[in-house]
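Participant: Could you look at this predicted model? Sequence included:
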Amino acid sequence: MSAATDAILSRLTTLHPKVIDLSLDRMIALLADLGDPQRAIPPAIHIAGTNGKGSTQAMIRAGLESAGLRVHAYTSPHLAYFNERIRLAGALIGDAALADTLAEVEAVNAGRPITFFEVTTAAAFLAFSRTPADFTLLEVGLGGRLDATNVIDRPRLCAITPVSIDHTQYLGETLPEIAGEKAGILKRGVPCVVARQDDAARAVIEARAARLGCALSVAGQHWTAARDGDALVFQDERGLLDLPLPVLPGPHQIDNAGTAIACLRELGLGQDQAAAAVTRADWPARMQRLTHGPLAQAAAARGCELWLDGGHNPAGGAAVAATLAAMPRRPTHLVCGMLNTKDVSGYMRALAPVAASLTAVTIPGEAATLPAAATQAAAARAGIPAASAPDVGAAVATLSAAHPGARLLVCGSLYLAGRVLRDNG
């Protein structure tokens, strides 16, 4: 990323006293001054949910692109570089185009209070409006109803991945409250694919869809996706698809694949695109095996595997635990850093059955990081033998020396995962 882009992004973080301030007023005003670029983007597929949004979007994109379609994609947060958030017709936005677009939006905003996510989302809409494509994939940043992406008057399709408890300080304390915020992306008459949900969350989504006349395609009612040996079997009202297993590891990816395939079917695509969705998707830091770079080499020198995952809430922890339980048996030692805004205890409880130990680290450069000592204490309360280390490199070195042949998993935060990907090359 260029120095010019770094400078602009740094300035944009200073425009609002809060990192998160859910509202659409500032976003709508800025977009109006920019000529409402969100109204000129290709047909949008809008994706909300607590977990699985990114993986589901990656699979939808792989399926669409296999049909020769050009696809814009917007995701957040980025891992290593901001460019990852904006994909134009299949390629990450270039440094020069990113700097120019951000500078234009910054000038039009003229110093008015606006959050970093809002102003950069406006830049994404501007870039999308100026590059021809067939579809735009929009991942909600937080919630849905008041998220900066929720300014699309009429998307082509909506999707809601599994809803669970997270971001309670912004979205509400209960599952129905949070589901109501996620369901806020629904628009009158626009179809929506709904992943497998807790009954309370599904009831809220179905009630809003009924009020708006949205046709729902609901997991367990209108379609199913399940593993059958070494195959993924998807079935809906159009028929049955016998597909390869997802290349993204973990039992939870079966559900994400089902949601993606249901979206592709809603768009009229068939078996070839569904197969591409599960076999060609790439989504870093979701149970990703690291095989290159200094960290991976340090682990491999002692016969250890090194894995990386950015899940950060209890549902994410449960997904990681299920993935580890399904892998070949090997002691798993965690290197964990988390933010102080997360349900750390819930995350630790989910992982306790599969963790041989946990080494806590502080996430460098993150103001909201949980100190390593606090993460260590939370792990100990959950029954995980815990220690701390000054950084990930030190933790990997110590663990690989003490436990040759083990599986090492760096986990707890996408921000930590991004730091690892940058440092590991």
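Facilitator: Done, it's in. Numbers count the residues shown, from 1 in each chain.
Participant: Please make it C-alpha for all contacts and neighbour counts, starting now.
Facilitator: Fine.
Participant: all strands of the stretch 201-350 of the chain, in order?
Facilitator: Secondary structure of the stretch 201-350 of the chain (DSSP state E, counting those that start in this stretch): strands at 216-218, 223-228, 231-236, 239-244, 288-290, 305-308, 332-336.
Participant: Is it correct that residue 318 is in contact with residue 352?
Facilitator: No. Between residue 318 and residue 352 there is no contact under Cα atoms under 8 Å: 9.8 Å.
Participant: just to revisit the earlier point, residue 13: which of the strands of the stretch 201-350 of the chain is closest?
Facilitator: Nearest to residue 13, of all the strands of the stretch 201-350 of the chain, is strand 332-336, at 26.8 Å by Cα to Cα.
Participant: for the closest one, packing partners?
Facilitator: Applying 3 or more Cα pairs under 8 Å, 6 or more residues apart in numbering; DSSP states H and E, we find strand 332-336 packed against strand 357-360, helix 392-402, strand 407-411.
Participant: Assign a three-state SS to residue 64, would you?
Facilitator: Judged by DSSP: H, G, I helix; E, B strand; the rest coil, the three-state class of residue 64 is helix.
Participant: just to revisit the earlier point, could you dump the strands of the stretch 201-350 of the chain to CSV with mean neighbour count and distance to residue 46?
Facilitator: Formatted as CSV, those follow (neighbours: other Cα atoms under 10 Å; distance: least, Cα to Cα, whole Å):
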stretch, mean neighbour count, distance to residue 46
strand 216-218, 20, 14
strand 223-228, 18, 20
strand 231-236, 18, 21
strand 239-244, 16, 25
strand 288-290, 18, 25
strand 305-308, 24, 27
strand 332-336, 26, 31
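Participant: try this one next to it:
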Amino acid sequence: MSPSSDAILDRMMALHPKIIDLTLDRMWRLLDILGNPEEKLPPVIHVAGTNGKGSTVAMIRAGLEAAGYRVHVYTSPHLARFHERIRLSGKLISEPALTHVLDECYALNGRDPITYFEITTAAALLAFSRVPADYCLLEVGLGGRLDATNVVNKPEMTVITPVSIDHQQYLGETLGQIAFEKAGILKPGVPCVVGPQPDAALEAIEGRASRLSAPLLAQGQHWHVWEERGRLIFQDEYGLFDLPRPVLPGAHQFDNAGAALMVLRRLGMNDAALEAAVTRAEWPARMQRMTRGPLAEMAPRAELWLDGGHNPAAGEALARVLDDMPKRPTHLICGMLRTKDVRGFMRPLARHAASLTAVEIPGETATLTAIETAEAAAEAGHDAHTAESVADALQAIIAQEPGARVLICGSLYLAGRILRENG
């Protein structure tokens, strides 16, 4: 009996002592053994950035599929099951197909050191190379220049969504340094769509683009997007489009939609594809309303939301979402990793939160304790408490306010666990 994908993934975790070790040397070695699948992909759209990568990919995919194209998609991390990371020609990879490519990569790699993300990215590229499709969307895992996805010599287009401070231990302490790493996905002569950026980040991106003669299509220069009377207005040098508000909630999704629309315009997609990009995109754990499962059943009168944002820019975006929502007592349940800027994430949310209940993230070695998270929350201006679990936190909140709005937030790992346990 062949092993399951979970069993093979567990073995892969032991192939390198570090979870993250940024270099492309191991990828090139394994891809060469695999017959260079990265050279056999359909036209690639490569997406980097700090925030908004996944939402932008989801909108590009929705537009392309509405136009009748078959699309491969690679994203990370997964929330409930690893299969979410690999979408083959429009469908999540099947268990037999996933097991086959993982097993093949594991066997051919042998015991040579390689990180979990590198070998699973190689498996995704191998799967993509064997199934016909019209486009391939690749989301960067971390950074860009040395990310395992950065092995395609000449993508069709690249995209850089907003850059902010995150993962400083790997990418650098300043916006310019971090943007330099993100801009590492740019390729000679390949156009790059650039979302709104702080000046220091845009300067680094423009510097890299100039050296490579890579045309930039930057928001505020080559295209514009804004909200008007509850609708999205997009304009580039060839026209103006009046479209519905993005189905993904939050004012920040207008910028993500603009980048996706610019990509679709550059690819020659029709008006129906542009509308589908903003109306049909699906991206879980991004201000997702929870309406089923044990937590929803526990609090039938509450308004329950889930979001995986975890850095200061995500905190600002969440605060803007709450700004636009009808007024209602709002309580946060928060679990975070110790590698994140916890106070930076929490500070913008303090003006909205009646309370914040801190929890540990089950099964995550890098989780902050509930007490550590609560202490950081108090320093960021919250009325902070602790609980043993999300369920315990929710129970305590609804005991006081049965009809409250409750937002579970702080980590994609926490969000993934909530989705696994609540459908």
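Facilitator: Structure received. Everything quoted here is computed from the prediction, not taken from an experiment.
Participant: Can you calculate the TM-score here?
Facilitator: Once superposed, chain against chain, the TM-score is 0.99 (TM-score structural alignment, normalised by the length of structure 2); 422 aligned residues with a Cα RMSD of 0.8 Å.
Participant: Take the helices and strands packed on strand 332-336 of structure 1 and lay them out in JSON lines including mean neighbour count and distance to residue 265 of structure 1.
Facilitator: As requested, those are exported to JSON lines (neighbours: other Cα under 10 Å; distance: least, Cα to Cα, whole Å):
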{"stretch": "strand 357-360", "mean neighbour count": "28", "distance to residue 265 of structure 1": "42"}
{"stretch": "helix 392-402", "mean neighbour count": "19", "distance to residue 265 of structure 1": "42"}
{"stretch": "strand 407-411", "mean neighbour count": "26", "distance to residue 265 of structure 1": "34"}
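Participant: Rebuild those as CSV, extending it with distance to residue 163 of structure 1.
Facilitator: Shown next, in CSV, are those (distance: least, Cα to Cα, whole Å):
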stretch, distance to residue 163 of structure 1
strand 357-360, 27
helix 392-402, 31
strand 407-411, 21
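Participant: Indicate which one of these is closest to residue 297 of structure 1.
Facilitator: Of all these, it is helix 392-402 that lies closest to residue 297 of structure 1, at 10.2 Å by Cα to Cα.
Participant: now for that closest one, which elements pack on it?
Facilitator: helix 294-300, strand 332-336, strand 407-411.
Participant: Give me the range in structure 2 that that helix lines up against.
Facilitator: Aligned using TM-score structural alignment, helix 392-402 of structure 1 spans residues 390-400 in structure 2.
Participant: which residues touch the closest residue in space to residue 111 of structure 1 that isn't next to it in sequence?
Facilitator: Distances taken as Cα to Cα, 6 or more residues apart in numbering place residue 15 nearest to residue 111 of structure 1, at 6.6 Å, with adjacent residues excluded. Residue 15 of structure 1 makes contacts with 111, 112, 113, 114, 115, 116, as judged by Cα atoms under 8 Å, 6 or more residues apart in numbering.
Participant: With residue 283 of structure 1 as the reference, measure out to the most centrally placed residue in structure 1.
Facilitator: Centroid-nearest residue in structure 1, with Cα atoms, centre = their mean: residue 54, separated by 3.6 Å. Distance of residue 54 of structure 1 to residue 283 of structure 1, given as Cα to Cα, to the nearest Å: 7 Å.
Participant: and if you look at residue 166 of structure 1?
Facilitator: According to Cα to Cα, residue 166 of structure 1 and residue 283 of structure 1 sit 21 Å apart.
Participant: Between the two, point out the one with more neighbours.
Facilitator: Counted by other Cα atoms under 10 Å, residue 166 of structure 1 and residue 283 do not tie: residue 166 has more neighbours, with 24 against 16.
Participant: Now do the contacts for that one.
Facilitator: 50, 313, 342, 343.
Participant: wait, doesn't the first one sit right on residue 168?
Facilitator: No. Between residue 50 of structure 1 and residue 168 there is no contact, the gap being 11.5 Å when judged by Cα under 8 Å.
Participant: which residue in structure 1 lines up with residue 380 of structure 2?
Facilitator: Residue 380 of structure 2 maps onto residue 382 in structure 1, by TM-score structural alignment.
Participant: That match - how many residues pack around it?
Facilitator: By the criterion of other Cα under 10 Å, residue 382 of structure 1 has 18 neighbours.
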